[in-house]
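Trainee: Model the structure of this input:
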Amino acid sequence: MGSELNQLDRFADEPTRQMLRGLIKRKQKYENYARQTFRWQAAAIICAASFCLFIAAKGLGQSGFLSEMLNDSIYLFWILSAAFAYSTAYYFKKKEEKAEGEYHKLRCEIIQKSTDLWPQPEMWKSRETVFKLMKQQYDINLYFESK
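Mentor: You can find the predicted model right below:
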């Protein structure tokens, strides 16, 4: 991360580089939470599907099925596993939404303040280099505010 931004010494001043580093960190944090959310959602679906398959294999139409289900600990295991995976996915989804908001807010701030960050006309040309680098290296769009 640092080497690409260090080559921006001639294109941006230190406060601007700090903002860009912060933006990259927020994007990585957001992407990490998105991956965790996806993993736990997949785990919840797998647990729920395997529970349904286990019930189907045991025979859904048997008499006394409910009492058997309450007495067998494997059913409780699958139910708790699915509930845990779902609640963890929900937790990471909330974290992901918060991180996305922070990332988007800083990204929009950089876009709005670009005239202040690159004030001179010759520096304004270097702005394009910075924006291209951020797009190519980190997939961060600094051209438009929309997500």
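Trainee: From here on, just use CA atoms for contacts and neighbour counts.
Mentor: Noted.
Trainee: burial count for residue 96?
Mentor: Neighbours of residue 96 under the rule other CA atoms under 10 Å: 21.
Trainee: Surely it and residue 27 touch.
Mentor: No. Counting by CA atoms under 8 Å, residue 96 does not reach residue 27; the two are 10.5 Å apart.
Trainee: any residues in contact with both of the two?
Mentor: Shared contacts of residue 96 and residue 27 (CA atoms under 8 Å, 6 or more residues apart in numbering): none.
Trainee: if I pick the residue nearest to the spatial centre of the chain, what's in contact with it?
Mentor: By CA atoms, centre = their mean, the chain has its centre lying nearest to residue 34, at 2.7 Å. Each residue near residue 34 by CA under 8 Å, 6+ apart is listed here: 92-93, 96.
Trainee: Those residues into TSV, with extra columns for distance to residue 74 and secondary structure?
Mentor: Formatted as TSV, the contacts of residue 34 follow (distance: CA to CA, whole Å; DSSP: H, G, I helix; E, B strand; the rest coil):
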residue	distance to residue 74	secondary structure
92	27	helix
93	28	helix
96	32	helix
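Trainee: so which helix or strand takes in the residue nearest to the centre of the chain?
Mentor: Using DSSP states H and E, residue 34 maps to helix 14-58.
Trainee: let's see this one next to it:
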Amino acid sequence: MERSIFPESYELDGTTKKVLLKIIEKKEKYDKLKNRHLLVMWFTIFAAFCYFIWLYKHIAIPYSHSFAVMFSVYVQETLNLYILLLIIGAFGYMNVVRQKRDKAEKEFHDLRCEFIDKSKDLFGNSETWNVRHEIYNTIKNTYDINLFHQAK
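Mentor: A predicted model of the protein is given here:
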């Protein structure tokens, strides 16, 4: 992984390499959690939608004459309880993954901003300062990480 990001012609010290690799690691973690959150969110929405359509067709329409009958038919089937618990659990898991995603995004953004602030110290000499632009472009194109500005 280091060879594709840091060709041998670039003379970078170990600290700069480690920080750049850590930024890439945080970005990959954030992307993984973002994709997981989207997957769980769409599963929850789809499952809830299908379940409520099924409830409407099989319980609400046939027994709409009495709420008490509708409720008793709903409670008689234990599968309804399990499906409802599954949807509530998926909603809770979706919120847990969202919190992890937000935390990973904050860690990634903070580390990226700190690197941008300290880039003058990390790329101190003129040789590495000249290749800094090429390294930033490589990271931007490969990992979609903008190290030129602090704005997202």
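Trainee: returning to what we had before: after superposition, how close is the helix holding residue 34 of structure 1 to structure 2?
Mentor: Compared with structure 2 after the fit, helix 14-58 of structure 1 shows a mean deviation of 0.7 Å (mean CA distance after the TM-score superposition for structure 1).
Trainee: right, and the helix or strand after that helix?
Mentor: Helix 14-58 of structure 1 is succeeded, C-terminally, by helix 65-71 (DSSP H and E).
Trainee: Need the residues that contact that following helix.
Mentor: Against helix 65-71 of structure 1 from outside (CA under 8 Å, 6+ apart): 75-76.
Trainee: how about that helix, which residues of structure 2 does it hit?
Mentor: The aligned range for helix 65-71 of structure 1 in structure 2 is 70-76, by TM-score structural alignment.
Trainee: mean offset of that stretch relative to structure 1 (after superposition)
Mentor: Counting by mean CA distance after the TM-score superposition for structure 1, stretch 70-76 of structure 2 comes out at 1.0 Å.
Trainee: next one: that stretch to chain centre, how far?
Mentor: Centroid separation for stretch 70-76 of structure 2 versus its chain: 39 Å, with CA atoms, centre = their mean, to the nearest Å.
Trainee: The counterpart of residue 80 of structure 1 in structure 2: neighbour count?
Mentor: When structure 2 is aligned by TM-score structural alignment, residue 80 of structure 1 is paired with residue 85. Using other CA under 10 Å, residue 85 of structure 2 is surrounded by 12 other residues.
Trainee: repeat for the one 4 residues further on
Mentor: By the criterion of other CA under 10 Å, residue 89 of structure 2 has 13 neighbours.
Trainee: Also the one 10 residues further on?
Mentor: Other residues within reach of residue 99 of structure 2, judged by other CA under 10 Å, total 14.
Trainee: Against the centre of structure 1, work out the most remote residue.
Mentor: Structure 1, farthest from centre, CA atoms, centre = their mean: residue 63 at 46.2 Å.
Trainee: Now residue 80 of structure 2: closest residue in space, sequence neighbours ignored.
Mentor: Counting by CA to CA, 6 or more residues apart in numbering, residue 74 is the residue found nearest to residue 80 of structure 2 once chain neighbours are left out, at 6.9 Å.
Trainee: what secondary structure does the match of residue 80 of structure 1 sit in?
Mentor: At residue 85 of structure 2 the chain is in helix, as set by DSSP: H, G, I helix; E, B strand; the rest coil.
Trainee: could you measure the residue lying closest to residue 15 of structure 2 once chain neighbours are set aside against residue 32 of structure 2, distance?
Mentor: Using CA to CA, 6+ apart and skipping residues adjacent in sequence, the residue nearest residue 15 of structure 2 is residue 122, 7.9 Å away. In this view, residue 122 of structure 2 and residue 32 of structure 2 are 29 Å apart by CA to CA, to the nearest Å.
Trainee: which one of the two has more residues nearby?
Mentor: Under the neighbour definition other CA under 10 Å, residue 122 of structure 2 and residue 32 were set side by side, and residue 122 has more, 19 against 13.
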